[in-house]
Each structure stands twice: as structure tokens, then as C-alpha cells.
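1. What follows is a predicted structure for the sequence shown.
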Amino acid sequence: MTKICQIDNRGIVSVAGGEAEKLLQSLVTNDVTQISPGGAGYGCLLTPQGKFLHDFLVTRDGAGVFFLECEAARAPELIRSLKIYAMRTGVEVADASEDYRIFAAWDMAGGTTLPLAEIWYRDPRLEELGFRAVIPVGQAGEVAENAEFADYDRLRIASAVPDGSRDMIPQRSTLLDHNIDALGGIAWKKGCYVGQEVTARMHYRGLVKKRLLPVKSQAGTALPETGAEVTDGDGRRAGEMRSICGDSGLALLRLEKAGEALVCDGAKLEVSVPEYLRKKM
């Protein structure tokens, strides 16, 4: 049965003006020129040193306004960063979170029609994540939810998909360690963007030594919070926990340790590798 829920930890930042596409193309990791109305892309804003700042799903309307679905709590930070780059361009950057609600739909059976069907778009990261919608607040009541955010969160975790700063540390994390490359969040041939040189170097020189991977408590107990150390059977550091949902979570693990018996705060962990990531490891 199709599951639908509101994604209430995400907000919307709008980017409008005649130079909006040019501005975003020079800043973000993906190619926004390839996003058409009704479609979507996934990308990030980085520091000049190639470190993570923000991730977002990008859509646009027929009038050329871009909508960045980002972390709601950090939307003001994203706006401040974009406004610095937008100075003297005529591009307007605004927080539109109060005007829209974000929904996800997944596990769709064949022939299923979603409410307000023309608004939904396929999640560009993974087919397993289903569809996404940015719905004007006045129409949000037409969408009947039958799932909880925790249901979606477990799906996201099992798919090894990061959720912004719940999994990536601003100004410290690199994208390839956190699967952004495998999720289609980087356009390798688009040319320059902020942080491009460092990101490309990691990719072409094969410098990835860690990956964000799904883990589960073998005993079914709740996992420790973000930052808890993951060790191997000899007590040597193998990585650390990131976002969790009950007995499931994501851990940033050293690749050479991913196949070993691992422990976090006394809980024995079961590590899994989604199929799309296997060719990256």
C-alpha cells in the first residue's frame, strides 16, 4: 500500500530573478540547467575547501523560480550564504517555508494516483524513495497521511541516504564519504562550482576511505545518539554513529572495517550495504 507522510524537518528557500539559474549553477554541485518544471535535482552547497554546508532537492516552476528543499532549522543559514553570492545580481533569496508543506510517498502499487498528482515529482536520489511534493499550504489538507515520519526515516536510513546535518557535519564532512556521488548529487562535467576542485580530486584519485552505511542493533535495542564511537572486536575505532531511528541508524565507517563484527556502546551491529553502493566500495 502506498505510504504518504509529511516531511516536517525540511523547509523551502526560493531563489528568483533573471540571474537565478546562472547564480545557482556557479554555486551548487549539480547541474541546475538540466532541471525542468515537474522535475527535480539533488545537490549541495560547499565551502571553498570542499566541505559540506547544505544539501537540498531543487525544483523550479514555469516562471524560472527555483525552490530549494533544505533543512528547515538551517534555512536561515542557507539564505545568508546565498545572499552573499547574490549581491548585485538582482536575484532574490527568501524563506518560503511558511507557504509550503513537503510530503513523501513511497511503496506505490501500480496504477496508484496521488492526490494533487501534477505536483509530485520522482525523488532524484533513489527510486526506492518514491515521490516528493512541495505543496502550497492551502492545499496541504488534500493530502491524507497514512504513515509517520519515523516510517520514512527508516526507509531513508536503510537506503543510506543522508539527512543534512543529522549525518553530515557542516564545514567538516566531505560529500563522497556520505554517498552524495552515488545519489546523483554531483555533476562531474558541469564545470566550476564552490568546492569543485577538492571534490573532483577525491573522486578521480580514489581517495574515499569511508562511507555512510546502514547499521542495526542485532538485539533490537535503541542505538546511541549521533557521535557515539563504533569499534571493532578489539576495541579499535571503526567509525561513528550519525542519524538514528530506534534500532536502526547510519554510521560513518572505515571501508576496511565495514565487513567486520562491530559494536557501539555495547550494542552489536549488523551492517548492510545497499546495492547501489556496492560498486562504489
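-> That came through fine.
2. When you work out contacts or count neighbours from here on, use the C-alpha atoms and nothing else.
-> Fine.
3. Counting neighbours, what do you get for residue 153?
-> Residue 153: 19 surrounding residues under other C-alpha atoms under 10 Å.
4. what do you get for residue 43?
-> For residue 43, using other C-alpha under 10 Å, the count is 25.
5. Spatially nearest residue to it (excluding sequence neighbours)?
-> residue 185 (4.6 Å; C-alpha to C-alpha, 6 or more residues apart in numbering).
6. isn't that neighbour right up against residue 40?
-> No. Counting by C-alpha atoms under 8 Å, residue 185 stays clear of residue 40, with 11.1 Å between them.
7. more crowded one of the two?
-> residue 185 (24 against 21).
8. and that one, what helix or strand is that in?
-> Of the helices and strands defined by DSSP states H and E, none includes residue 185.
9. measure it to residue 97 for me?
-> Per C-alpha to C-alpha, to the nearest Å, residue 185 is found 23 Å from residue 97.
10. What helix or strand is the nearest residue to residue 273 once chain neighbours are set aside located in?
-> In space, and not counting its chain neighbours, residue 273 is closest to residue 213: 6.4 Å by C-alpha to C-alpha, 6+ apart. Residue 213 is part of strand 210-217, with elements assigned from DSSP H and E.
11. Toward the C-terminus, what is the element adjacent to that strand?
-> strand 229-232.
12. Remind me what that next one packs against, helices and strands.
-> strand 237-245, strand 262-264 (3 or more C-alpha pairs under 8 Å, 6 or more residues apart in numbering; DSSP states H and E).
13. which residues are in contact with the last one?
-> Contacting residues not belonging to strand 262-264 are listed as 223-224, 228-233, 238, 268-270 [C-alpha atoms under 8 Å, 6 or more residues apart in numbering].
14. Put this next to the previous one:
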Amino acid sequence: MNPNVVAENRVVNYPELGVIRAAGIDAEQFLQAQLTCDLRTLDKAHWLPGGYCDAKGKLWSVFRIFRSGDDFILVMDKQLLPKSLAELKKFSVFNKVEFTDDSAQWSPYLLLGLDHPDVPTKASLPSQIGDLTLHEGGHFLRLAEHVVLYLRSADQAPWPCESNPALAQVVEMQLGWPLFRESQQQEHIPQTLNLDRIGAISFKKGCYIGQETIARMHYKGQTKRRMQYLVGRCEQLPTDNDVIERRVGDNWRRAGAVLHAVRYDSKVVAVQAILPVDLDESGPLRIKGQDDSQFTPCPQLETTESKNESNH
């Protein structure tokens, strides 16, 4: 498989995504005080990346959010949804806002390459990264130059597509979108997962849950570890929090840990890893316990810029 899979003309279903709907006259005000992104910059023609944190600034979830009528739609990994939904409901009891798991109402797809014969006319697709369009009851979110997320109404007939969870995850990893699971909730601050680099944090919006920790890390430059995208080979697929080692002379020392890994070819494995920001990228990396494994850092594709701070 081509390591740059986003340029291939394919339609992939993405059932791993879930949807939270926020409805009510207090929805925007309440979410503005909860999320890392600035909803005041969000109109109905765009979407925003964001994070939802606990009081210590540790992430419950990362999501893509947009307006749907008077409501807000948050799209996130289904594994992160239950706890995120429970926390939102817990803190919203004195506000006129209702949160529901809306996942069953939508069928998510990734459109790659955009020249697939089953893709609707390009005129219905968003033209710029961060744009949102509506088409036949569905929402199109432009994630990158050759990638669109399509939320199709579950009432409509399923689209012709391939079922390939590994491919969908690799695309997200190439876009720099952090993938983590329920067991890793409340482990990482947003900057560790590069949310500041994909426009998912506003440092101008004012107070929100976890803001003190996030702002301190930003203004004092204390982010010592960040997520990196690695590609390599190993016999056993790494699991979450497996140790990554780097070679120091004739020895191997701990460098970091696996955030998420997926095998998208018979031999190739893609990994999101938490590693020191000053790590020598020219040195070899391996998974602890798999001496024959070998991984190298790879550049990620351009996606959203800091829309929270400038473009809107």
C-alpha cells in the first residue's frame, strides 16, 4: 500500500466515529466554557477541531464540531463518547442544554482522492480545508486537500464503499489527528497530542475547563513531549502504551510510548507515539521486546491551520 494513502481514489466507511448532539438555548454558552476551541468564530459554513478536558487539563476527547441548525454536532471516536457525554451532562444540569448520543442517526465515510465515481459532483464538496457543505441531508467536512469526511443520514441507503478500519485510521494518522482509546482518557494534555498545531486550541477565548494548565504550558513553553507519526515494521502489532526505545551507543534506552498503532499492509505498521520534542530523529527506534522492529518518523500532511486564532 502507498504510504500516502490519502491521494488514492477510495470511499471508506468509518463506523468507529460517534456523534454527540448539543441542543438548547444555552448550548453555545455552555460549550464555550467547556471546550478548547472558540465557538464564537464558528459559522455554519465551517467546522472546528477541538478538545474536551477535565479540570487538570487532561483530555476526555478530541472532536470535530459544527453547527446544524441551532444545534452543535461533535464527531469523535466512539470509544471516547460515553465518558465525554457523561461529563457534559453532569456539568450542564443548571443550563438549558441537552446532550444526546446521536451516533445511530449518521453513517460516516471518508472520501479519498475525490475522483471516485460514487462521489457526488465536486460542486457539492467543500473547497477549502475547514469548510463545511450540506448535500442531500448529509454534511461534508473538508479535512485535507484530498480528504473529506461525509456524515450521511442513516435514513438514506448505504453508500458503495469498502470496509477498511485500518485505512481510515492511517488516514487520520497522516493528517495528524490523534487517535486514543477509553483507557487513555485523562492521560494527556492537548499540546502533547498537538491540538495546538491543528488549530484546536484558542488562547484568546477566555476561561474553560482545564484552561489554566493548557495556557501555562503554552506561554511557558513547557511541552516536553509530543505526538509523532512513525512508520516501520514489526511482527506483533504494538499495543497502547507499549514502550518505544532509541539506540544510545550500543544500548537501547526508553524514548517514549505508543499512543496508537495500526497495521495497514502485510508488513507496514503506522504508529502514533509520544516522544521527547528534542529526540534525534536520525536515530533508530524500536518497540521494546521486539528487537527486530524498526521505526522512523514521517512528516504529516497539511490540514487545518490555527483557524481559531485568525481566519474567522
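-> Here it is on my side, so go on. Bear in mind the structure is a predicted one, so any value in this text is a computation, not a measurement.
15. Next one: the residue most central in space within the second structure from residue 303 of the second structure, what distance?
-> The residue lying closest to the centre of the second structure (C-alpha atoms, centre = their mean) is residue 177, at 3.6 Å. Counting by C-alpha to C-alpha, the separation of residue 177 of the second structure from residue 303 of the second structure is 9 Å.
16. From what I see, residue 64 of the second structure and residue 52 are in contact.
-> No. Residue 64 of the second structure is beyond contact range of residue 52, at 11.0 Å (criterion: C-alpha under 8 Å).
17. So which of these two has more stuff around it?
-> Each of residue 64 of the second structure and residue 52 has its neighbours counted (other C-alpha under 10 Å); residue 52 has more, 23 against 19.
18. Next SSE downstream of the helix or strand hosting the more buried one?
-> Using DSSP H and E, residue 52 of the second structure sits within strand 47-53. Going down the chain from strand 47-53 of the second structure, the next helix or strand is strand 59-68, by DSSP H and E.
19. matching residues in the first structure for that next one?
-> Alignment of strand 59-68 of the second structure against the first structure: residues 52-61, by TM-score structural alignment.
20. so how far is the matching stretch off the chain centroid?
-> 9 Å (C-alpha atoms, centre = their mean, to the nearest Å).
21. can you pull the buried residues of it?
-> 52-60 (16 or more other C-alpha atoms under 10 Å).
22. Turn the residues you listed into JSON lines, including distance to residue 17 of the first structure.
-> Listed next are the buried residues of stretch 52-61 of the first structure as JSON lines, based on distance: C-alpha to C-alpha, whole Å:
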{"residue": "52", "distance to residue 17 of the first structure": "26"}
{"residue": "53", "distance to residue 17 of the first structure": "23"}
{"residue": "54", "distance to residue 17 of the first structure": "22"}
{"residue": "55", "distance to residue 17 of the first structure": "22"}
{"residue": "56", "distance to residue 17 of the first structure": "19"}
{"residue": "57", "distance to residue 17 of the first structure": "19"}
{"residue": "58", "distance to residue 17 of the first structure": "16"}
{"residue": "59", "distance to residue 17 of the first structure": "15"}
{"residue": "60", "distance to residue 17 of the first structure": "12"}
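23. Now do the contacts for residue 52 of the second structure.
-> 34-36, 59-62, 84, 209.
24. ok, those in the first structure: which stay?
-> With both residues aligned by TM-score structural alignment, their matches' C-alpha atoms under 8 Å, the contacts of these that the first structure also has are 34-36, 59-62, 209.
25. Farthest-apart pair in these, please.
-> 62 and 209 (14.1 Å; C-alpha to C-alpha).
26. corresponding residue for the residue nearest to the centre of the second structure in the first structure?
-> Match for residue 177 of the second structure (TM-score structural alignment): residue 161.
27. quick one: contacts for its match?
-> When contacts are counted by C-alpha under 8 Å, 6+ apart, residue 161 of the first structure touches 178-179, 183.
28. All the helices of the second structure, in order from the start?
-> Along the second structure, counting by DSSP state H, helices occupy 27-32, 81-91, 165-174, 211-219.
29. Go through stretch 92-112 of the first structure and flag the buried ones.
-> Buried residues in stretch 92-112 of the first structure (16+ other C-alpha under 10 Å): 92-97, 100-106, 108.
30. Put together CSV for those, with distance to residue 154 of the first structure on each row.
-> Formatted as CSV, the buried residues of stretch 92-112 of the first structure follow (distance: C-alpha to C-alpha, whole Å):
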residue, distance to residue 154 of the first structure
92, 36
93, 32
94, 31
95, 28
96, 27
97, 24
100, 24
101, 21
102, 18
103, 16
104, 13
105, 14
106, 12
108, 17
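31. Which of those residues fall within strands?
-> Applying DSSP state E to the buried residues of stretch 92-112 of the first structure, the entries found in strands are 92-95, 100-106.
32. and residue 15 of the second structure, what pairs with it in the first structure?
-> In the first structure, residue 15 of the second structure lands on residue 8 (TM-score structural alignment).
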